[in-house]
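Peer 1: below: sequence and its predicted model.
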Amino acid sequence: MSVEKRFELAKEQYEAWNINLEDVFSKLQEVPISIHCWQGDDVTGFEAAQHDLSGGIEVTGDYPGKATNGEELRKDLDKALSLIPGKHRINLHAIYAETDGEEIDRDQIEPKHFEKWVKWAKENELGLDFNPTLFSHDKAADGLTLAHADENIRNFWIEHCKASRRVAAYFGKELGTPALTNIWIPDGFKDTPSDRLTPRLRLKDSLDKIFSEEIDTAHNLDAVESKLFGIGSEAFVVGSHEFYLSYALKNDKLCLLDTGHYHPTEMVSNKISAMLPFNERLALHVSRPVRWDSDHVVTLDDELKEIALEIVRNDALDKVSIGLDFFDASINRIAAWTIGTRNMIKALLYAHLLPHEHLKQLQEDGNYTERLALLEEFKTYPFGAVWDYYCEKMEVPVAEKWLEDVKQYEEDVLSKR
């Protein structure tokens, strides 16, 4: 049966619940996913002075063909974007500066070091987001940066974050869409600390200094990202969820929730509606933790669906910035991007294909039997037929056909690196 025929049959079922699929497609096309560049090169970056990966970050595997410079990485992103429906954003770390071999330390980065990224983004009608890189550096070797006891080290990272905000503002001004600048630090202790407050006071002071420079929110939006624990910071992390949530609320910044940065029993989806009444905007880094913050490729699991449901049914698509954060070097990196991003979009589509107002009224009426029954029945509605039609409509490969493109690209490009 053709994609169109299967879609028409599915359309009848959804329209019986007053779900207009053309309206759904229009809304879905307007949602940009911020796709992380670091899947393509295993979080290596392009600095002239190379540093070993650190900060509790592990990239496992040695699949051939990883990008080794900006031109290769952008070419790989082009291929991945050609397989993903919609217009999206690209998320950069500071280590992806291109300095033409000149050794520039991170407190010295400037917009000119990212001109090639902006030129490419303009050509492809993409937005850019940004992250200062406070790991994989000699001045972060002991696992402390903005909360470090050494004032000189703190000041180095403060200046790096200030420079990063200026780079992001350049992105926003040039591309006509504000960049989201997200600050994550690895700071913490492996064993039980004797003083938790002092490092947190230092972090607060560092953040205050970073944000002291006023930047137009039309060009740059600031976010802070928490973490529960990491390798080397198992006992204590300075920037906890409570710390950053409080800081963001008090200082009018975005609180960014990374789905890998919480206890395995915590549901990030549940936090969204808890925070929306008090925050104008939220940000997400969607990952898949497997027992810890392991940054696995995003799959269409229950939690991903629930995250999308919380955003869609609460009419928060314009209030939640959705980014991805995973890296797997054991599989084809372009396939990883494609699988993860398509799954995020699938989850948003799935969330649109439920009669939310009806389900809400059932809950208000205390009719929990019908609510549960309908939620379960909709799990086997012909969602796949709608997804395939959407892909065809957006002129990207339907179902698993994208794998053929990836295999050909691996043969033509990746295998020759």
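Peer 2: That came through fine.

Peer 1: only C-alpha atoms for contact and neighbour calcs from this point on.
Peer 2: Will do.

Peer 1: residue ranges for the helices of the stretch 101-250 of the chain, please.
Peer 2: 115-124, 151-175, 197-210, 241-251 (DSSP state H, counting those that start in this stretch).

Peer 1: can you add distance to Glu225 and mean neighbour count and give the ones you listed back as TSV?
Peer 2: As requested, the helices of the stretch 101-250 of the chain are arranged in TSV below (distance: least, C-alpha to C-alpha, whole Å; neighbours: other C-alpha atoms under 10 Å):
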stretch	distance to Glu225	mean neighbour count
helix 115-124	24	16
helix 151-175	14	21
helix 197-210	12	17
helix 241-251	7	16
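
Peer 1: against that first model, consider the following:
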Amino acid sequence: MASSERFQLAAADYALLGVDVEAALNTLAGIPISIHCWQGDDVIGFDGAGAVSGGIQATGNYPGRARNFTQLKQDIETALRLIPGQHRLNLHASYAVFEPGQKVDRDQLKPEHFQPWIDFAKENGLGLDFNPTLFGHPLAEAATLSSEDEAIRQFWIRHCQACIKIAEAFADQLEDTSLVNIWIPDGLKDIPADRTSPRARLKASLDQILTLDYDRSKVKVAVESKVFGIGIESYTVGSHEFYMNYAARNQLLCLLDSGHYHPTETISDKISSMLLFSDELALHISRPVRWDSDHVVLYDDETRQIAQEIIRSDVRRIRIATDYFDASINRIAAWVIGVRSVQKALLNALLTPQATLAELQRQRRFTELMALQEQLKMAPLGAVWDVFCQRQGVPGESEWLKEVQDYECRVLAKREEEEQV
């Protein structure tokens, strides 16, 4: 059966549930996802400040890792051609592009060090988001914004302020708001004797960062928590409670990363609560597996639940990004699988008769609610997804991997050979 026939049958099935498939596709096409650049090179970056640290580890040694700006943007462009829709690019400060002899430390970064990325974004119709890089640096070995060493603390304060001004330049040139997300790896491996003082120093650092004069209509600052990491298993300074309260008091965005909580916690349950008290919310969609928070996103239960809450809560109030890194598989494929999985989950949510389900709950008709929820699991989502990809000019599910494999043979294999010479 042709894809158009399958689509017409699927649309008819959804219509019986009161769902307008065309409206769902139009909405999905307008939902941007901020795609993380660091999947392409295992979070190493370009500034060479030090080995990846802060509990971050990309495992595996799949050939073809991008090693410079030219290679990374080529890989990103390849992934974008296989991902439907128009999206954003999420950069870390460690991806500054320096001219020979012009390298500066992170507290001296300026917009011109990211002009190649701005030009790249213009060429590809992308918005840009930004992250201070408070790891992978000699001054991040012990602590950053919560450091007992005032000189170290001030270095990272200057870095975060520099990043806000860089994001402001993104917004000016691209005529679009830019999100700056602050995450720190500060914490302790074993049981702390003093939990308050590091958090007081973090609060003071954030307060000082925010004394910077910047245009809040152009730059949205977010803070991101984590429950634990490698080497900080017992205590993280930037806990969820700390950042949730700090963001609320200072009118910042609180960013929820789906891999940064206890294994029994899910951010899908937090979204509705957060939006009752905040105008906007930021998400990093990842896939936690036991202690590791950054596996490639799949079309799994939690991803679908996150998407349901995004659509129920008003997607216009939520800034969606991906955040994972896997060096054990083809890195372009990892981008494509992860981002498309988020989009499939969003499409599934858009094709869900939300008002009908909510009304059944309101009337406490729980048998019918459960039965309909189970029925929807077998709905013909795939036929609709294939047509969405076709309309967006990207390969369908059975086709995109062939293009990645061809790129691996033509580009990635040669890249690895040249590196070994």
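Peer 2: Structure received. What you see is a predicted model; the values in this text were computed from it and never measured.

Peer 1: circling back: what's the closest of the helices of the stretch 101-250 of structure 1 to Glu30 of structure 1?
Peer 2: Each of those has some distance to Glu30 of structure 1 by C-alpha to C-alpha; the shortest is helix 115-124, at 15.8 Å.

Peer 1: average offset between that closest one and structure 2?
Peer 2: For helix 115-124 of structure 1, the mean deviation from structure 2 after alignment is 0.6 Å (mean C-alpha distance after the TM-score superposition for structure 1).

Peer 1: thinking again about what came up before, quick one: closest of the helices of the stretch 101-250 of structure 1 to Gly70 of structure 1.
Peer 2: helix 115-124 (8.2 Å).

Peer 1: next one: Ile285 of structure 2 from Asp323 of structure 2, what distance?
Peer 2: Distance from Ile285 of structure 2 to Asp323 of structure 2, counting by C-alpha to C-alpha, to the nearest Å: 6 Å.

Peer 1: scratch that, Glu99 of structure 2
Peer 2: Taken as C-alpha to C-alpha, the span from Glu99 of structure 2 to Asp323 of structure 2 is 28 Å.

Peer 1: look at those two and report which has more neighbours.
Peer 2: Asp323 (27 against 8; other C-alpha atoms under 10 Å).

Peer 1: trace the more buried one over to structure 1, please.
Peer 2: By TM-score structural alignment, Asp323 of structure 2 lines up with Asp325 in structure 1.

Peer 1: contacts only, for that match.
Peer 2: 35-36, 258, 285-287, 295 (C-alpha atoms under 8 Å, 6 or more residues apart in numbering).

Peer 1: how about 6 Å then?
Peer 2: 285-287 (C-alpha atoms under 6 Å, 6 or more residues apart in numbering).

Peer 1: Arg65 of structure 2 now?
Peer 2: Arg65 of structure 2 touches Asp41, counting by C-alpha under 6 Å, 6+ apart.

Peer 1: so which of the contacts of Asp325 of structure 1 is surrounded by the most neighbours?
Peer 2: Val286 (26 neighbours).

Peer 1: what's the closest non-adjacent residue to it?
Peer 2: Leaving aside its chain neighbours, Val286 of structure 1 sits nearest to Leu324 (4.6 Å; criterion: C-alpha to C-alpha, 6 or more residues apart in numbering).
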